[in-house]
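1. here is a sequence with its predicted model. Questions after.
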Amino acid sequence: MPPRHGTAPVRRRYDVVVVGAGTAGSVLAARLSEDPDRDVLVVDAGPLPRGPAGFGPALLDGLLVPGAQPNHPATSAHPVRLTPTRPWLVPRGRVLGGSSTVNGGYFVRARREDFDRWAAAGNPAWSYERVLPFLRALENDLDHGDGPLHGDRGPMRIRRGRPDHPAAAAFRDAAHALGFPDDPDKNDQAPPGFGPVPSNVIDGVRRNAGLSYLPPEVLDRPNLTALGGRTARRVVVENGRATGVVVEHGGRRFALDAGTVVLSAGALVTPHLLQLSGIGPRADLERVGIPVVRDAPAVGSGFSDHPQVVLEWAPRDVWREPSGSWLGGCLHLTSTGGTLAGTGSGGGPGDLEILQSLVPLSHLVTGGAVTAGGPLPFLVSAVAPRRTGRLRIRSADPTTPLSIDYGYLGSREDQGRLRDGVRVTAALLESPPFAGVAHGPLGPGPEVLDHDDALDQWIREHLGTAQHTCGTVPMGPADEPRHAAVDQFGRVHGVRGLRVADTSILPDAPHRGPAATAVLIGEVIARAIRNDPSEPCPRDPR
């Protein structure tokens, strides 16, 4: 049978329709189509390039972050409010590989504490011991190879940067000078500290999940159809069972029939699709005139993300452009509520992240040439799992954006964490190892750093987000509808034949960026579908 990549859909019923060819969706499409008797369709609103040439060098350049560039054609922008007075636009990937194509290539596992917290919330399949085999199987760790904690045969190639850039070396030495421990492998669950960033940027090329799981030879499988430019509008539910998806293409809408529908459209689009399909909080659906298929109050009621601020500093010298990746070192540490003096990492998994960029912020935002000698940024994030966000549907018209409130800085604890992060970053820049290469932070100054109220105001005025949204369709037991909308394998409670497989299902955001966890979600749920006797073609030959 000739390949059907990018062609019009055959008018028949697919065994599985995956909505979204992003980070998790790419994994699902690849793994499910490994069973030759299962007919799989994956649809995406964006283009589905074939191989690296189809993406083009700019989209895969490890020195660029396309998602940081406003209005980039490979992204869609979602208007949100970080605080009641802080509007923001959150970009999400709209291309094969999704946000793994437009992010920075950061590929750090969630912490053991995250997995065990999710397991304790009624999701035992997500304990660290249960997911570790999947984490090993999905990666090809070019630094550590095969072993008890790492794998060398998976689709995702992972490498850590070397401190061979003067700024990276200064960060390392400054962290040591302030007493922070080494953390050489941030994927091995050792105590938090300073170390290189595991990344899926290899030799300067971002190897996103689409390239890794859906190369041309996989897209050409006769039982896999991949269609770009198709925007999903709602799930068709009949008699309590999902039977297909309505998509729009070229101004026309039509239904794609499915035995199973899996929503992998991302943590902002997936809950919107559920609500448009009548699955969400009853009051919100009735308010906009959508017939209620399933009252699911947990959809959109308490998501989480990581608030972030950027501190820039001025190098004393003009350095060469970094090789390979924009990522420098990374420090994880534990906050003490706004009074941290800057020594040691503290206990626990580390609820602060100080991430170094080796290229100027202007380069990340515009994609233009690297400015020699320009200021370099640190990205400071509070990464504690906090369910402060809420999203609500505003209209039955699918083109009307959701109302999305992140709820950042709503407590003294939230403000204290970022205060700690800013003060530690300033202390690093003022330490002797950094003083030799830097003029110090460009802001805030001592008149702000030394006063909590002034620093809180500076943070409010400079607040951004790490774009790590999780928990908009959280997993958990069916008897806790206010806290869980799907089970631990993504099955939507009360609707047969419908699953969710993206970071929507995480009960809250992990203590690290969720890119690696998004790939893991695709692997775990694909295995669950393949082993479920109620699914079409349940064999799992692996």
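-> Here it is on my side, so go on.

2. rest of the way, CA atoms for contacts and neighbours
-> Noted.

3. which of the three states applies to Trp88?
-> Trp88 falls in the strand class when you classify it by DSSP: H, G, I helix; E, B strand; the rest coil.

4. hmm, who's touching the longest helix that the chain contains?
-> Across the chain, the longest stretch assigned as helix under DSSP state H is helix 412-430. The list of residues contacting helix 412-430 from outside it, by C-alpha atoms under 8 Å, 6 or more residues apart in numbering, reads 171, 174-175, 178, 308-309, 311, 313, 335-342, 351-354, 378, 380-382, 408-409, 434-435, 438, 440-441, 449, 452, 455-456, 459.

5. what do you get for stretch 441-457?
-> In contact with stretch 441-457 (C-alpha under 8 Å, 6+ apart) are residues Leu311, Glu312, Trp313, Ala314, Gln415, Arg419, Arg423, Ala426, Leu429, Glu430, Trp458.

6. how many residues are close by the second one?
-> By other C-alpha atoms under 10 Å, 22 other residues sit near Glu312.

7. how about it: what's its closest non-neighbour residue?
-> Pro377 (4.2 Å; C-alpha to C-alpha, 6 or more residues apart in numbering).

8. ok, now the fourth one?
-> Closest residue to Ala314 in three dimensions, ignoring its sequence neighbours and counting by C-alpha to C-alpha, 6+ apart: Pro375, at 4.6 Å.

9. ok, and here's another one to check against it:
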Amino acid sequence: MARTASDVLAGGWDDIVVGAGSAGSVLAARLTEQNGRRVLLIEAGTEPAPQSGPPGSPVLTGANWDHAASVGDTAPGTGRQYPYLVGKVLGGSSAVNGAIALRGLPADFDGWAAAGNPGWSWPHVLPYFRRLESDADHPAGALHGTDGPLPIRRPAPDRLSATATAFLAGCRAVGLPARPDLNDGGTGAGPIPANLAGRHRVSAADAYLEPVRGRDGLAVLDRCEVTRVLVVGGRATGVELLLDGRLHQVAADRVTLCAGAIGTPLLLQRSGIGAADRSVALGLPVTADLPGVGGNLIDHPLVPVWSAAAPGVCGDDDPWHEAMARVATTGGEADVNLLLVANVRGAAIPGIGAVLGGDAGISVGALLLAPRSRGTVELTHADPKAAPAIRLGLGTDPDDLARLMNGVRLAWSVVRSAPFAPVVSRTFLWTERMVDDDALLRRAVANFVSPTWHAAGTARMGTAGDPGAVVDERLNVHGVAGLRVADASVMPTIVRAPTNLTCIMLAERAAEWMR
């Protein structure tokens, strides 16, 4: 419903949702299905620009928070730095990511349940995964939904690019089985399910928010940054926000943070919700002493094997992401994805443009699914404009390094396989000797590891007796009534998939509890 800024700022909202991303768009749309519910959705970004580039290619400029992160375990701002780009746009990271629509695995959610969150086991979450999707490729059975808001499609075998066809053949050549539906939880190689309609990305905002923008009770305020949550007597009463250079306070009965695993802990910390000693050091009031805020930062580490495409292999419109393999490198549960990224041009990936020159790039990367390494995200100053300190800690656990080494060796074997070798003209940075020698490979993995911008875990759920927990299993912030978190921050452990689809599921569940 169209409203003036003065109408919005007057308050009286039932709910304020902070962040119109993968979770916030869903939550606002679902809550306003209830007649009379008044919901204000606040987004720091605005409408995304028209899509350009190959289908599924990420948007790395103009629609992102331009954070920088320390990749390893060094102090923030030191050691190897990497851009940490998350969505600052309606749709959030679902509007700028690779449009990969993979679920977490059943064992991921059973692990959440075993960690003190019994309502998050696989049988509890499957109905919400089905609710969110319209999967026309596998309509039969109890695993998939067919009438949800989000379209999910896989490329048909006869529509795959030459690169993806060669990759799947290379996977078969090294002994990996075919897996036509990578959302069934099994291992093997197959086409990537994507949230695309034709060749166009469908973000959470496209699927959920856009159809209801005129709904009574819903207001969307963009180009507006929330600076803190207002808390009085242990209860959230609204938010403070920065609009057109001025601070305003807006009242609501409930506040839900959907600002992502970087934005949400920073907003909590600015509100005095976090480690008490850190709040005092920054000159902030101690609203709730929750030392877990900003800790437990998890991302999927990726080590790519980059090659230049052979002449004529990559068409201008070939998608970036068409195929991958989920593998168990140690014989147990799946622990690595082999992710094919094709038709990469120019400076689309940090540090790669100069290496490729004018060639199209192809990567077969080893992506670690269940990393043990952890990082942190912290305020550096009470000023909301101050850059945060992000330490990813990628590859700091020895087991992570060992499994990434296994993954790189498998990726290398696919790249060198008879079906795949003809689609590349040369491979960069890697040699047979590096891959064969443990010491050289360990050093290379540590040097080449990069984030995938799948931040999670920084306001994780757990029981009130768990010193690292920030929210309970119904996503209520411990010690602050009327305040919830519903985004990737709450994941106790990261799912073995890109986080977008799981964030949408989280919001579907939260909306049901909040009705």
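-> Yep, it's here. As the structure is a computational prediction, the values presented were derived from the model and not from experiment.

10. what do we get in structure 2 for the residue nearest to Glu312 of structure 1?
-> Aligned counterpart of Pro377 of structure 1 in structure 2: Ser363 (TM-score structural alignment).

11. any idea how far its match lies from Leu302 of structure 2?
-> 11 Å (C-alpha to C-alpha, to the nearest Å).

12. kindly report the same for Ala323 of structure 2.
-> For Ala323 of structure 2 relative to Leu302 of structure 2 (C-alpha to C-alpha), the value is 16 Å.

13. same check, this time on Arg38 of structure 2
-> 42 Å.

14. which one of the two is surrounded by more residues?
-> Leu302 (26 against 19).

15. alignment lookup: the more buried one to structure 1.
-> That one, Leu302 of structure 2, aligns with Gln308 by TM-score structural alignment.

16. tell me if I'm right that its match and Leu379 touch.
-> Yes - if you go by C-alpha atoms under 8 Å, Gln308 of structure 1 and Leu379 touch, sitting 6.7 Å apart.

17. what's the counterpart of Gly513 of structure 1 in structure 2?
-> Under the alignment (TM-score structural alignment), Gly513 of structure 1 pairs with Pro498 in structure 2.

18. typo on my end, Val131 of structure 1
-> Looking across to structure 2 (by TM-score structural alignment), Val131 of structure 1 lines up with Val125.

19. what residues sit buried inside whichever strand or helix holds that match?
-> Assigned by DSSP states H and E, Val125 of structure 2 belongs to helix 122-132. Neighbour-count burial for helix 122-132 of structure 2, counted by 16 or more other C-alpha atoms under 10 Å, picks out Trp122, Val125, Leu126, Pro127, Tyr128, Phe129, Arg130, Arg131, Leu132.

20. also stretch 467-480 of structure 2?
-> 468-480.

21. distance check, Val336 of structure 2 against Met505 of structure 2.
-> Distance from Val336 of structure 2 to Met505 of structure 2, by C-alpha to C-alpha: 23 Å.

22. and these two? Which one has more around it.
-> Each of Val336 of structure 2 and Met505 has its neighbours counted (other C-alpha under 10 Å); Val336 has more, 31 against 26.

23. read off where stretch 238-248 of structure 2 ends up in structure 1.
-> Going by TM-score structural alignment: stretch 238-248 of structure 2 matches residues 244-254.
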